[in-house]
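In: okay, here's the prediction I keep looking at, along with the sequence it came from:
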Amino acid sequence: MANDPPYAGSPLRTHCSTALQLISTVPVKRGLGQHATETLHPEAAADRLRHGANQAVRLSDSRCLASLSPPLRLEIDLHQPRSADLAAFVHGRTVVFDADTMTAAYGVLQLIVALTQTGP
């Protein structure tokens, strides 16, 4: 479906749904476009973040965390033209990595983010 999240129908749907229930958010800005945002004053944002963090810590004791068993497959579709062009040198527009640990998967994700940053 057009409005379904990208993970709908994937084996991780249950894990993603569980994770979304465990995540606490504290909105402090709203995107208005690629280069514009509407933001709170830094002091107001800091107060909201502090309050939200305290609330999340209190709730964390009562929540059951989901766990994933290795191997963990990280699959990223790159849509920005520059990023997709770089990925095409390796393997199309999708980058896939199998990791034995969440730390390794996160490290590769950070690497991909760093390598695909659009610069001047």
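Out: It's in.

In: please make it C-alpha for all contacts and neighbour counts, starting now.
Out: Fine.

In: ok now the longest helix along the chain, how far from the chain's centre?
Out: When the chain is parsed with DSSP state H, its longest helix is helix 42-60. How far helix 42-60 lies from its chain's middle: 20 Å, per Cα atoms, centre = their mean, to the nearest Å.

In: from Gly31, how far off is the residue lying farthest from the centre of the chain?
Out: Going by Cα atoms, centre = their mean, the residue of the chain most distant from its centre is Glu43, 25.7 Å out. Separation of Glu43 from Gly31 (Cα to Cα, to the nearest Å) stands at 19 Å.

In: let's bring in a second one:
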Amino acid sequence: MLISVDMEGISGIVHPTETNPDRYDYERGRALMTAEANAVIAGVLDAEPDAVVWVADAHGPFRNLLPEELDRRAHLVRGRPRPLGMLGGLDENTGAVLLVGYHARAGGGPAVLAHTMSGDILDVRVAGRSLGEIGLNAAMAGHLGVPVVLLSGDDTACAELADLVPSAVTVTVKQVLGQAAAVALHPEESRERLRAAAADAITRRGQVPPLTIAGPLDVEVDLYSPATVDLATLVPGVSRAGGDRTVTFTAADVAELYRLVLLLVQLATIKPG
């Protein structure tokens, strides 16, 4: 089993000061994130005591979860860059994916701290449909035949997965009030719900189909910076599509789409000299 843990969708977290390593409240955010990961690990193992559990740290630098506080029964996938990004550790033999602390896509709000991969990606459209981190990761798992069986986050994030995978379990740990405001469950209440929901999701994972999107895929990506568009057009197969902010490409399959989006995120970190 693979548990991918992001930070913006953790109960109680509403502001970048709680998710940014350079800001004052980050250590509290890390502790809350680690505790919710532990609740889900416990739930998976309640349902399937012999399961091998991998936990992918999937926020920012991928070095947020506190290793010494993480349930010792789990294997921690930490650091970047790495194959499959937020899904580090995933392969065809993974039994299921559980997305913890996830957030809604850019433009999909109102939603707490909504974005897609980074603030530099404004939208990713696959055959005209916008996909954020939830959709891209669910599709990548589905490409390998692995279902996403659980997601936790705010109510908008939960609705986003429910639209893609109606039979998946969702746990709403906060109700959106705005980009940096929500009504959150107490962290202990969230953890209790997460543990029970993870056990339920694993017990009935055979009833949840993988999200499959057949290729070839026509993709449009809106980028914040025109300079990133300039860099992106140096990648074979990537073209500018009108204006200064959109690039297009055709991906043979979801795996190629996923890799190219990760590459665009990295290109956006390169600033003009």
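Out: Now that the structure is in, tell me what you want to look at. Values in this document were obtained by computation on a predicted structure and should not be read as measured data.

In: could I get the full set of helices for the stretch 51-200 of structure 2?
Out: Under the criterion DSSP state H, counting those that start in this stretch, the stretch 51-200 of structure 2 contains helices at 133-143, 155-164, 187-203.

In: tell me which of the ones you listed sits most buried.
Out: Across the helices of the stretch 51-200 of structure 2, averaging neighbours per residue (mean count of other Cα atoms under 10 Å) puts helix 133-143 on top, at a mean of 23.

In: tell me which residue of structure 2 matches up with the residue farthest from the centre of structure 1.
Out: Taking TM-score structural alignment, the alignment pairs Glu43 of structure 1 with Glu188 from structure 2.

In: ok, now Lys29 of structure 1?
Out: Residue pairing (TM-score structural alignment): Lys29 of structure 1 is matched to Lys174 of structure 2.

In: number of nearby residues for its match?
Out: As a burial measure, Lys174 of structure 2 scores 25 neighbours (other Cα atoms under 10 Å).

In: that one contacts Ala181, correct?
Out: No. With contact defined as Cα atoms under 8 Å, Lys174 of structure 2 does not reach Ala181; the gap is 9.5 Å.

In: quick one: Val95 of structure 1 is in a helix?
Out: No. Assigned with DSSP: H, G, I helix; E, B strand; the rest coil, Val95 of structure 1 falls outside any helix and is strand.

In: and the residue sitting nearest the centre point of structure 1, what does it touch?
Out: The centre of structure 1 sits closest to Leu109, judged by Cα atoms, centre = their mean, with a distance of 9.5 Å. Counting by Cα atoms under 8 Å, 6 or more residues apart in numbering, Leu109 of structure 1 touches Leu74.

In: now do the same for it: its match in structure 2.
Out: Under the alignment defined by TM-score structural alignment, Leu109 of structure 1 is paired with Val261 of structure 2.

In: and that match, which helix or strand is it part of?
Out: Using DSSP states H and E, Val261 of structure 2 sits in helix 254-267.

In: again with Ala66 of structure 1
Out: Going by DSSP H and E, Ala66 of structure 1 is not in any helix or strand.

In: that one - how many residues pack around it?
Out: Counted with other Cα under 10 Å, residues neighbouring Ala66 of structure 1 total 11.

In: isn't it right next to Gln21, touching?
Out: No. With contact taken as Cα under 8 Å, Ala66 of structure 1 and Gln21 are classed as non-touching, separated by 10.7 Å.

In: and the longest strand for structure 2?
Out: Using DSSP state E, we find that the single longest strand of structure 2 is strand 169-178.

In: distance check, the nearest residue to His75 of structure 2 once chain neighbours are set aside against Leu45 of structure 2.
Out: Nearest in space to His75 of structure 2, with sequence neighbours left out and distances taken as Cα to Cα, 6 or more residues apart in numbering, is Trp54 at 4.7 Å. In this view, Trp54 of structure 2 and Leu45 of structure 2 are 12 Å apart by Cα to Cα.

In: then Thr212 of structure 2?
Out: Between Thr212 of structure 2 and Leu45 of structure 2 the distance is 27 Å, computed by Cα to Cα.
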